[in-house]
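Enquirer: sharing a model that was predicted from the sequence below.
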Amino acid sequence: MTEITLDEIRSRVDQHWDAIVDLLSHKVAFAAVSAKGITGDHMRRSAEFVSDELRKLGVDTRVVQSTNPDGTPGAFEVVGSKIVDDDAPTALLYAHHDVQPVPDPSQWNTDAFTATTKGDRLFGRGAADDGGGIAIHAGSLLALGEDLGVNIKVFFEGEEEMGSPSFIPFIKAHKDAFESDVIIVADSGNWSDKIPSLTTSLRGNTAVDVIVRVLGHPVHSGQFGGPILDANTVAAMLISSMYDADGSLQIPGLKCQEPVGGLQQDIDETTLRHDAAVLPSWKLTGTDSLASRLWTKPSVSVIGFDAHPVEGSFNVLADSAAFRLSLRTAPSQRPEEAQQALTDFLKQHAPFGAVVEVKPLENGMGWAMDPSSEAVHDAQAAMTQAFGVEPINKGEGGSIPFIPELQKLFPQAQVLVTGPEDPQSNAHSPNESISLYGLRNNIIAEALLMRALAR
């Protein structure tokens, strides 16, 4: 295999840089919001664009519509391969071409679906999540050209932002398209735009809907308020009972674990406060390292609450309240186990004899990297070369449930989770952006990684 130096790869990426940014800009313009309908023409066009771009790079791709578990039509998926040598190892490249909605365009400083460069950042919905992942894969293939050295398979998903309901049925129906030695999932992020990272773990997730009842029907607050609390207040008391004085969860049965592979560097509190727009008066909750609190310890969030709006409210005690809890679990804990622990706690801590009903919702398993695998060492070396600094591995508090499912279906494959994001990317939020400096080096790192895998 012909040796290619770092300088040669960097030169090739620079040579093709305008084409890479142009691809990403066009991808943003497709406004591939899966929440508007995964079977819509806008999603089909997005998939066809990605497929066409990869075909220009020598990857034999096609767009296939998946089928949901109930038999209804599913998302438009991009699958394909480029076989260079039957005896060479195979890398599966994953990204997703669907994006999050833009509920309030007025919160954006630019048009959300027009890629706009400001300084070193390119703004637009999906510029980072996960158009950046598509650009990394395409850019590395473009840079390597005929010097690839490994066989490539691709899967670019069309429903990741909707929870991937047809993902597993699709894999089982097209298993040959996923058989590989290494799976590179470019849907995460780096420590910063200047410091690369491998994602070492992902928390799992589960959710429940809770209904709290205190009355058979609403009653007048002046006539009955005092000995009877309204359901909203009781729901708030139930929610607060999950936490101790430090703000740590105190739910028996929820597991905690330390950062996978050891903690190389804790998260800087000042940076965290800035990135999350934390109010100056707010004291961060929980104990132990910030990294463990964000990556490997459980957390519960109220993500929905049904109550009468302030506008038009009147003097009535609410008879019932409903809310939805999202529980992020430690990477190693089965989500069903955590869901049951949460359910048991809520029912056992019903304030003042209120009736509490808990409806279980979907579960997603967490994931932990094997820090001793050969592919991990190759990826870390490639990142060090590309960025000029050693990577700081990090976990993610979010969940990508299909990764453990992939690992279960293909236990022989080594999984690497990389990605285009950094703490300023604002994925899922207004003014989403990608660092062009980071994108360039991520492409170089992936090209180096594939050359290492070939060796």
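Expert: Alright, I've got the coordinates.

Enquirer: going forward, measure contacts and count neighbours with C-alpha atoms only.
Expert: Noted.

Enquirer: now V64: which helix or strand?
Expert: V64 is located in strand 60-67, with elements delineated by DSSP states H and E.

Enquirer: what is the lengthiest helix in the chain packed up against?
Expert: For the chain, the longest helix by residue count, based on DSSP state H, is helix 436-454. With contacts defined as 3 or more Cα pairs under 8 Å, 6 or more residues apart in numbering; DSSP states H and E, the packing partners of helix 436-454 are helix 6-15, helix 131-144, helix 374-387.

Enquirer: need the helices for the chain, in chain order.
Expert: Listed in chain order, the helices found in the chain under DSSP H are 6-15, 17-29, 41-56, 131-144, 167-173, 221-224, 231-240, 269-275, 290-295, 335-348, 374-387, 402-409, 436-454.

Enquirer: what angle sits between the strand holding V64 and helix 41-56?
Expert: On the basis of axes from the mean of the first three to the mean of the last three Cα atoms, to 10 degrees, strand 60-67 is oriented at 150 degrees to helix 41-56.

Enquirer: list the contacts of strand 60-67.
Expert: Residues from elsewhere that reach strand 60-67, judged by Cα atoms under 8 Å, 6 or more residues apart in numbering: 47-48, 51-52, 54-55, 73-82, 166, 169-170.

Enquirer: buried ones among these?
Expert: The neighbour-count test (16 or more other Cα atoms under 10 Å) marks 47-48, 51-52, 54-55, 74-82, 166, 170 as buried among the contacts of strand 60-67.

Enquirer: below is an additional structure, to be compared with the one above:
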Amino acid sequence: MGEQSAGSARPEGVESAVRAAVDAQFAATLDELQRLVRIPSVSWPDFDHAHLAASAQEIAELLRGTGIFDVVDIRRAPLDGQEHEAEPALGQPAVVARREARNGRPTVLLYAHHDVQPPGDEAAWETPPFEPSERDGRLYGRGAADDKAGVMAHIGAIRALAAAAAETGRELELGIALFIEGEEEWASQSFGNFLREQRELLAADAIIVADSSNWDETTPALTVALRGAVACNLRVETLDHASHSGMFGGAVPDAMLATVRLLDTLWDADGAVAVPGLASADLAVPEYDEARLRRETGLLDGVSPIGRGEILSRLWAQPAISITGIDAPSIAHASNTLIPSTRVRLSARIAPGQDPESAYAALRAHLEAHVPFGARLSFEDAGLGQAFLVETSGWAVAEVRGAMADAWGTDPVDIGVGGSIPFIAELVTEFPDAQILVTGVEDPDGRAHSPNESLHLASFKKSLLTEALFLARLDARTAD
């Protein structure tokens, strides 16, 4: 697909009609979002995946209802690594759609995901996680922000664009493709195969990945840096069977002692990562103080932040390591025994620019070099995800920044994100000439993945309008 010209005509009449359509349709869009939130579409293995099929079907019907697509379908692909099996295991259902561009207009691919995180401790929710509740200008519910609001931002923007074209007597000429994934929260395990199988359907000049955040409730943001991810299960063994802690404690190291001593070597006294070979990136960061960190994270009074350097540098450009799970006897089932083995889940975020394979090698080498008491280590279920840096010089970045400024009434901020979206690297591999824009509908108080996840409704409307204006400007854009 040819590169587009450096600017596009501003279709002023259409843009006024787009704004009017967003206003007129917003209540219906919000109702549809709430309908999606009521579907508990959790993609983790222990949940009922019939709900994923139901949410995919609901979204497909919404897309068919726009009346603008040549193709709307629900498709699955083999899990990555299973593509050559006689009966491969399949990934979760994804919704795809496409309309071809006319008269030299570009094509844009809109990505979001319809699966959600598990609800977690339902007792920690103020209202049930899958019963959307609106209060104080926010919509609460699992997936309300991450990422069913991203799905509805795409659908709402498309409908507003179509309505504006009809209102002004214009023929809609922009090419639009959609990929609404069904397993992003479970590591996008069929993503690579899906892209390869559906390459022709999804090919585009620009790609919007609507799965990030804005700077705050009144300021839009374009995500230009994402940390990569390295995760694995670490097993620590010191005994071939449990032994009486009174009889042998003090002479025999149990696995929990070895695990605690070993894990403590991963950080220095400031809580900064102390693993040689895990790099940092040189990123300029906006001002962000400790008071905001405390407000946005719920850091308790008296508990100090960890790490060194600017706070946003710690979050965007430096490595971080977390222990996200431990398999060991619970307190309820504790007995006076020396524990023979433990298993922990290590989750590391790595700086933009670092290769995840080298980071995983560095992490393993550090653990093997610091294992206490000769304990035995084994590593299982490694997962590696590439970091991402956006090329910001292209026409699509300029267009989306302009649309953000006009929709929000303030200039956007370029941000990094401490989290990871590893599949973006696969988008780059499959569509090397496409410009990738990472946007989002979330805000710092949205609590994605946590109890009481919520969406700030005024920000959501502005994000939807941003995308609608962006699409309208691409619809007026001609190829060189």
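Expert: Now that the structure is in, tell me what you want to look at. Here the structure is a predicted model, which means the values were calculated and not measured.

Enquirer: and the TM-score between them?
Expert: TM-score for the superposed pair, counting by TM-score structural alignment, normalised by the length of the first structure: 0.95. Supporting figures: 452 aligned residues with a Cα RMSD of 1.9 Å.

Enquirer: could you list the buried residues of the longest helix of the first structure?
Expert: The neighbour-count criterion (16+ other Cα under 10 Å) identifies 436, 438-454 as the buried residues of helix 436-454 of the first structure.

Enquirer: what of stretch 183-193 of the second structure?
Expert: In terms of neighbour count (16+ other Cα under 10 Å), stretch 183-193 of the second structure has its buried residues at 183-185, 187-193.

Enquirer: greatest separation within the residues you listed: which pair is it?
Expert: For those, the maximum inter-member distance is 17.1 Å, found between E185 and N193 (Cα to Cα).

Enquirer: mind listing what the counterpart of T107 of the second structure in the first structure touches?
Expert: Under the alignment defined by TM-score structural alignment, T107 of the second structure is paired with T90 of the first structure. T90 of the first structure makes contact with 150-153, 180-182 under the criterion Cα under 8 Å, 6+ apart.

Enquirer: how about L346 of the first structure?
Expert: L346 of the first structure is in contact with 238, 356, 358, counting by Cα under 8 Å, 6+ apart.

Enquirer: which of those residues map to contacts in the second structure?
Expert: Retained contacts for the contacts of L346 of the first structure in the second structure, judged by both residues aligned by TM-score structural alignment, their matches' Cα atoms under 8 Å, are L238.

Enquirer: circling back: closest one to G124 of the first structure among the helices of the first structure?
Expert: Among the helices of the first structure, helix 17-29 comes nearest to G124 of the first structure, with 6.2 Å by Cα to Cα.

Enquirer: what's that closest one packed up against?
Expert: Here helix 17-29 of the first structure is seen to pack against helix 41-56, helix 131-144 when contacts are counted using 3+ Cα pairs under 8 Å, 6+ apart.

Enquirer: residues in the second structure aligned with the longest one?
Expert: The one in question is helix 41-56 of the first structure. The aligned range for helix 41-56 of the first structure in the second structure is 50-65, by TM-score structural alignment.

Enquirer: what's the mean deviation for that stretch versus the first structure?
Expert: Stretch 50-65 of the second structure, aligned to the first structure and superposed, deviates on average by 1.2 Å (mean Cα distance after the TM-score superposition for the first structure).

Enquirer: among the contacts of T90 of the first structure, name the ones in strands.
Expert: Cross-referencing these against strands under DSSP state E gives 151-153, 182.

Enquirer: filter those residues down to the buried ones and hand me the PyMOL line.
Expert: The following PyMOL command selects only the buried members of those, with burial defined by 16+ other Cα under 10 Å:
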select buried, resi 151+152+153+182
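
Enquirer: need the counterpart of V428 of the second structure in the first structure.
Expert: Aligned counterpart of V428 of the second structure in the first structure: Q407 (TM-score structural alignment).

Enquirer: again with E368 of the second structure
Expert: Taking TM-score structural alignment, the alignment pairs E368 of the second structure with K347 from the first structure.

Enquirer: right, and its match touches G353 too?
Expert: No: contact status for K347 of the first structure versus G353: not in contact, 10.0 Å apart, counting by Cα atoms under 8 Å.

Enquirer: quick one, which of the two is more surrounded?
Expert: Looking at K347 of the first structure and G353 with other Cα atoms under 10 Å, you find the greater number of neighbours at K347, namely 18 against 11.

Enquirer: from D422 of the first structure, how far off is K27 of the first structure?
Expert: Distance, K27 of the first structure to D422 of the first structure, using Cα to Cα, to the nearest Å: 20 Å.

Enquirer: who has more neighbours, the two?
Expert: More neighbours surround K27 than the other of K27 of the first structure and D422, with 29 against 23 (other Cα under 10 Å).

Enquirer: OK, contacts around the counterpart of the more buried one in the second structure?
Expert: The alignment partner of K27 of the first structure in the second structure, by TM-score structural alignment, is L36. Remark: with contacts taken as Cα under 8 Å, 6+ apart, L36 of the second structure is in contact with 55, 58, 148.

Enquirer: ok, D14 of the first structure next?
Expert: With contact set as Cα under 8 Å, 6+ apart, D14 of the first structure has no partners.

Enquirer: go on, the one 5 residues further on?
Expert: Taking Cα under 8 Å, 6+ apart as the criterion, A19 of the first structure is in contact with no other residue.

Enquirer: number of nearby residues for the counterpart of L293 of the second structure in the first structure?
Expert: When the first structure is aligned by TM-score structural alignment, L293 of the second structure is paired with L272. Per other Cα under 10 Å, the neighbour tally for L272 of the first structure reads 13.

Enquirer: residues contacting L272 of the first structure?
Expert: No residues are in contact with L272 of the first structure under the rule Cα under 8 Å, 6+ apart.

Enquirer: surely E362 of the first structure touches P165?
Expert: No: using Cα under 8 Å, E362 of the first structure is not in contact with P165; the gap is 10.5 Å.

Enquirer: mind putting the contacts of L346 of the first structure into CSV with distance to A31 of the first structure?
Expert: Supplementary listing: the contacts of L346 of the first structure in CSV, determined by distance: Cα to Cα, whole Å:
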residue, distance to A31 of the first structure
L238, 40
V356, 41
V358, 37
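
Enquirer: before we move on, the earlier item: turn the contacts of L36 of the second structure into TSV, including neighbour count and distance to L139 of the second structure.
Expert: Converted to TSV, these look like this (neighbours: other Cα atoms under 10 Å; distance: Cα to Cα, whole Å):
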residue	neighbour count	distance to L139 of the second structure
S55	25	19
E58	16	20
K148	28	12
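
Enquirer: stretch 416-431 of the first structure maps to which residues in the second structure?
Expert: Using TM-score structural alignment, the residues of the second structure aligned to stretch 416-431 of the first structure are 437-452.

Enquirer: buried sites along that stretch?
Expert: Of the residues in stretch 437-452 of the second structure, those buried under the neighbour-count criterion (16+ other Cα under 10 Å) are 437-452.
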